[in-house]
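Student: sequence plus the predicted model coming up.
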Amino acid sequence: MSDSFEEPLGFDLGEPPQPQGEAYRVLARKYRPQTFAELIGQDAMVQTLGNAIRRGRLAHAFLLTGVRGVGKTSTARLIAKALNCIGPDGQGGPTIDPCGVCEPCRAIAEGRHIDVIEMDAASHTGVDDVREIIDASRYAAVSARFKIYIIDEVHMLSKNAFNALLKTLEEPPGHVKFLFATTEVNKVPVTVLSRCQRFDLRRIPADKLAEHFANVSAKEGVEAEPEALGLIARAAEGSARDGLSILDQAIAHAGQEGGGVRADAVRDMLGLSDRSATRDLFAILLAGDATGALASLRRQYDLGVDPLSVLRALLETVHGTTLVKLGAQVEQGQATEEREALAGWAAKLSFAALHRLWQLLLKAHEEVGRAALPIEACEMALLRLIHASTLPDPGELARMIAGGTMPAVNAPAQSASTPAAAPAEAALPATIQAIRDLLDRSGEQALGSKVYHSASVVHLAAPELVLSSARPLNADMVRDLNVELKRLTGRIWKVTTQDAPGAPTLRERDESEAQAKRAEILATPVVKAAFEAFPDAKIEDAEFDRIIANQRSEA
């Protein structure tokens, strides 16, 4: 038997270990700005820093504040590079445009420079942590021009830690710079704020974010619809990091779908309400169609849209309409359909109506956010909006009543100076009752019934009819009246609604007349004598109706 062991018998050792590929870096880290030119939306701060560096007027401590993801930590690292850059030839000085190729620039970018110390105040909150910084700051920098301490979320330091830092922060050694970053500047003691040069980093505008995301998508080799990038930019709420995270998710979703980043996919991914569906719902609400509004809300809910997202989209619509009414600049990338819809609503709605809509929707958003039954709460809120949003302001209504300026019941009386109607217009119905009679005679009893129950006239001068939207109004009635009156009269009618109190409806008029007739009947001597003899007697409604009908026929 041979002593050599030439090959294993029955053992499979498998494949040798393969080298691991480079780990994927998320877009928020991959596209972190490496120069001030790549820092978007913070032009004022960059200009101030550039002037300070060129003139040698460098503060010893900087405080960077702003919402999440606007570039506070990235800006701190860029300042560290700007102060310690030595240029490609090793002879450069502090500059607002660090070269990025010298050893200090590369080491700071990679987070390995010995003289640039980053500390997370969330996990180093105590006075002992600050004492280490104070002790180390006495020693000169090892290889850099300045020793720089970057303290992130500085507001989380304890009170004792802040107190320990005050003296060093006020009179630090010449080779030391402090860079603080925080999202909650109100929690930083005033004694610290007074010792720092403060920069408030702004939220990044949506159009600049969308442009940035388009560049990132192009570098990643991914096609993205402009509308999709606009949705992501709005969802990011001014934060580049949040937006890049959403874009990362959208690209992964597009890979599964086998296409680019599409607006409908982003909308589904974020659970956003479709803008066209929002416009339709808003139009239904303004028309006072309660049934249609609930059906539209349920359609969006069944597609997975959160009720809060629907209310938020409606709030954005009211806000956009108000801005258009004010003549503000139109948002870039806004669809033509949306622009036309906002312009139409801005022309029709008063500022008072828009403010009421805003307050009602804002209250609804708050209620639905803490409701046990969100969709039911949202439905009730929309019904409340339909019934309350278009009511006249109490003060305005009181002034109108006191001044006797309530709208006329039907068409205004023709004055002596008003020319008589042309013969071609003589056949046009001049009252809402005449319109209802015309519809009934032509077989349109259903539409005539809608007119009878809910048509409150603000103005009628055929062929123009303005109905009040100050009460629930069937959304289809206005459209159907335009069509049917044109068909029946041969003239093009303009039937619209207005946010103003109108005359009583035909039904309200008949009920008022019936009540007056009943009171008149009860006041007759014979009826009064009968009730005195029989106190428990009563006249049935049917008998009242019969008496009133007889009186009308005799008249």
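Tutor: Everything's here; your move. Please read all numbers here as calculations on a predicted model, not as lab measurements.

Student: okay, CA-based contacts and neighbour counts for the rest of this
Tutor: Fine.

Student: count the residues that sit near Arg131.
Tutor: When neighbours are counted by other CA atoms under 10 Å, Arg131 registers 14.

Student: quick one: contacts of the helix or strand hosting it?
Tutor: Using DSSP states H and E, Arg131 sits in helix 127-137. Helix 127-137 is contacted from outside by 147, 158, 160-162, 164-165, 168, 172-173, 176, using CA atoms under 8 Å, 6 or more residues apart in numbering.

Student: mind doing that once more with 7 Å?
Tutor: Residues from elsewhere that reach helix 127-137, judged by CA atoms under 7 Å, 6 or more residues apart in numbering: 160-161, 164-165, 168, 176.

Student: got another one to weigh against that:
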Amino acid sequence: MEPFIVSARKYRPETFEDVVGQSAITKTLENAIESNHLAQALLFTGPRGVGKTTCARILAKKINQHNVEYDANEDFAFNIFELDAASNNSVDGIRELIAQVRIPPQVGKYKIYIIDEVHMLSSAAFNAFLKTLEEPPAHAIFILATTEKHKIIPTILSRCQIFDFKRITVSDMREHLKKIAIKEGIDADEEALQIIAQKADGALRDSLSIFDRVVSFSGKDLTVQAVTENLNVLDRDTYFSMTSLILENNIPQLLIDYDQIMVKGFDGQHFLSGLASHFRDLMVCKDERTIVLLELGESTKQKYLEQSRKTDLEFLKTAIEITNNADLKYRNSRNQRLLVELCLMQLASILLPESGEKKKPLTYILPAKTFENAVVAEPVVDKSNYSQQPEKQSDESIQETSTKVPAMNSVADLEDVPEPSTPNKTSEPSSKTDASSSEDQISLAEKRKALLQKGQKRVSSLSIQGMERKKEMLENQKDATTSSDRLPEKEFSQEELTMVWNKYADHLKERGDFILSSILGIDQPRLKGTTIHLKFPNASMKEDLEKDKGQILEYLKRELNNYLIDFEIEVDKTVTKKYIYTDQDKFNKLAEKNPAVDLLRRTFNLEF
């Protein structure tokens, strides 16, 4: 399988004629080369994806091709040096560049240095570059490219010939995408290409990236539906239909259609801004001389013309004002959906249904009786998962709950507890042959009767009956209690306690808790029953040990298999920590921890 090449690289222009939307700049550069009036330093500035780097590369090749014989396959790559200022923004990088500039070209007449994202250079690098940029060697030409001209210091700007690249128009971008679609064998709707061009926001590279993404989604058939679904944008038909409902004062259908827009995941502010732009386009169509301001296809322009004839200028001005006010308040609103719905209701209330006259207050909303006869198409709801007899189940559940005694979890639950009663046979639903009105009346009567029975058959916890029920409940709770398992209480010796104690102290030392480990080593624990007695020289050690008492006891209980162990800590200022200084002290400490060491000394008759 051949590797995929994105359209932005595959269809990158190779000549000035292929550059889209920058005819003024490309013509100027061609004339400068022909007349030998090319400056030694040029600055290409403009938004992203408009052809700055592309024009720089074409210019670099064309300079060396002028007035010389050259091979058609020769691209003079050895004469073109392209640097990224973002990764080479230090003074050292500029000094290396200056050192290379002094060397003349081996092939061709000029060496061209293209520095992309030049605004990323540091101030020191700019200052080091000043002299070379002002008086470079005759064989060197610098082409600087940036998206942020304001970040370049004025001394650099004054030494360059500046070319401002403009944003590419939607129509130029649409035509370019149409050519690429034909080359790729893709059947693309003009309106779909129009949406892609508008989404790119003046950047041709972005439009090509979007084009590739949508083609991957839809294949060889590029439709408006595929583009809107993939880019998650509202199509123009949505705004046309919403405007028609506004003109018809059909508020219910407006709210239902907006709910469907929200269900699809569109943002409310995106909808508001699109609706305001739609009103603006309708206003532009009110005068045939301004229709050229709409960068749209002919079929879409015709739709705008037809809808603009149904509106007047005052209506559009008021609609734009209401929509813009809602757009400004959207971010600070706590209930954003309600804000948009109020905006739609106000828009539908601009014109009175009968006379078509404009109502003065912007916040006016038509009363509900105005659209009582409005035709509303409700959204289709899938009811396959719902129960077939919800009303019957509801009545039965009410009847069951009225005859059952709720479970009591405490003595307080005895208050207002209904007595158990037998099901009422008269509360059964009527036969299927009865009319619906009689069924409703019977159902209502049954519910009222159940509620009356529920209120009449309550008992107070202070009554004799309530006290008997309380006693019965306590007996049931007493019988329900189960005896808990006894925890192990295995006996252990002083030696076992000392061994586990020292083991835990060593564990703390390995873990890095040297303070607690040293506190455990100050005094050996003394066992009395299941209580461990300790003596410390000051209260601070006692407090430190008591902070970790829980984890120490947990370890001892688990290792000694006795869960009755507890501490008793005494502060005795006469107790002092014994420090080890001599070899004899070290031996005594070792023998204290392991008596076998002293046995080894006596066996071999060893002495210090």
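Tutor: Sure, I can see it. Bear in mind that the values here come from a model prediction, so they are computed numbers and not experimental data.

Student: in the second structure, what stretch matches the helix holding Arg131 of the first structure?
Tutor: Using TM-score structural alignment, helix 127-137 of the first structure lines up with residues 91-101 of the second structure.

Student: quick one: buried residues of the matching stretch?
Tutor: For stretch 91-101 of the second structure, a neighbour-count test (16 or more other CA atoms under 10 Å) marks 91, 94, 97-98, 101 as buried.

Student: check stretch 518-525 of the first structure too.
Tutor: Within stretch 518-525 of the first structure, the residues that qualify as buried by neighbour count (16+ other CA under 10 Å) are 518, 521.

Student: now do stretch 49-61 of the first structure
Tutor: The neighbour-count criterion (16+ other CA under 10 Å) identifies 49-50, 53, 60-61 as the buried residues of stretch 49-61 of the first structure.

Student: okay, and which of the residues you listed map to strands?
Tutor: Among these, the members falling in strands (DSSP state E) are Ala61.

Student: now the buried residues of stretch 49-61 of the first structure in TSV, with distance to Val451 of the first structure?
Tutor: Shown next, in TSV, are the buried residues of stretch 49-61 of the first structure (distance: CA to CA, whole Å):
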residue	distance to Val451 of the first structure
Leu49	69
Gly50	70
Ile53	75
His60	76
Ala61	73
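
Student: from the buried residues of stretch 49-61 of the first structure, pick the one nearest Arg552 of the first structure.
Tutor: Taking CA to CA as the measure, Arg552 of the first structure lies nearest Leu49 of those, at 89.0 Å.

Student: the second structure: which residue goes with that closest one?
Tutor: Residue correspondence to the second structure (TM-score structural alignment): Leu49 of the first structure is matched to Leu29.

Student: so how far is Asn36 of the second structure from its match?
Tutor: Separation of Leu29 of the second structure from Asn36 of the second structure (CA to CA, to the nearest Å): 10 Å.

Student: and if you look at Ala368 of the second structure?
Tutor: The value you get for Ala368 of the second structure to Asn36 of the second structure, if CA to CA is used, is 76 Å.

Student: over to Asp75 of the second structure?
Tutor: 20 Å.

Student: continuing past the helix holding Arg131 of the first structure, what's the next helix or strand?
Tutor: Moving toward the C-terminus from helix 127-137 of the first structure, the next element (DSSP H and E) is strand 147-152.

Student: how close does that next one sit to the second structure?
Tutor: With mean CA distance after the TM-score superposition for the first structure, strand 147-152 of the first structure departs from the second structure by a mean of 1.0 Å once superposed.

Student: where in the second structure does that strand fall?
Tutor: The alignment of strand 147-152 of the first structure onto the second structure (TM-score structural alignment) covers residues 111-116.

Student: what's the answer for stretch 268-280 of the first structure, then?
Tutor: Under TM-score structural alignment, the match for stretch 268-280 of the first structure is residues 229-241.

Student: measure that stretch end to end?
Tutor: From its first residue to its last, stretch 229-241 of the second structure covers 18 Å (CA to CA).

Student: report the separation between the match of Leu49 of the first structure and Thr403 of the second structure.
Tutor: From Leu29 of the second structure to Thr403 of the second structure the distance is 94 Å (CA to CA).

Student: cool, and Phe163 of the second structure?
Tutor: 88 Å.

Student: re earlier: average gap between the match of helix 127-137 of the first structure and the first structure?
Tutor: Looks like 1.6 Å for stretch 91-101 of the second structure (mean CA distance after the TM-score superposition for the first structure).

Student: wasn't Leu465 of the first structure part of a strand?
Tutor: Yes: under DSSP: H, G, I helix; E, B strand; the rest coil, Leu465 of the first structure sits within a strand.

Student: the nearest residue to it once chain neighbours are set aside sits in which helix or strand?
Tutor: Of all residues not flanking Leu465 of the first structure in the chain, Val495 sits nearest, at 4.8 Å (CA to CA, 6 or more residues apart in numbering). Applying DSSP H and E as the criterion places Val495 of the first structure in strand 494-498.
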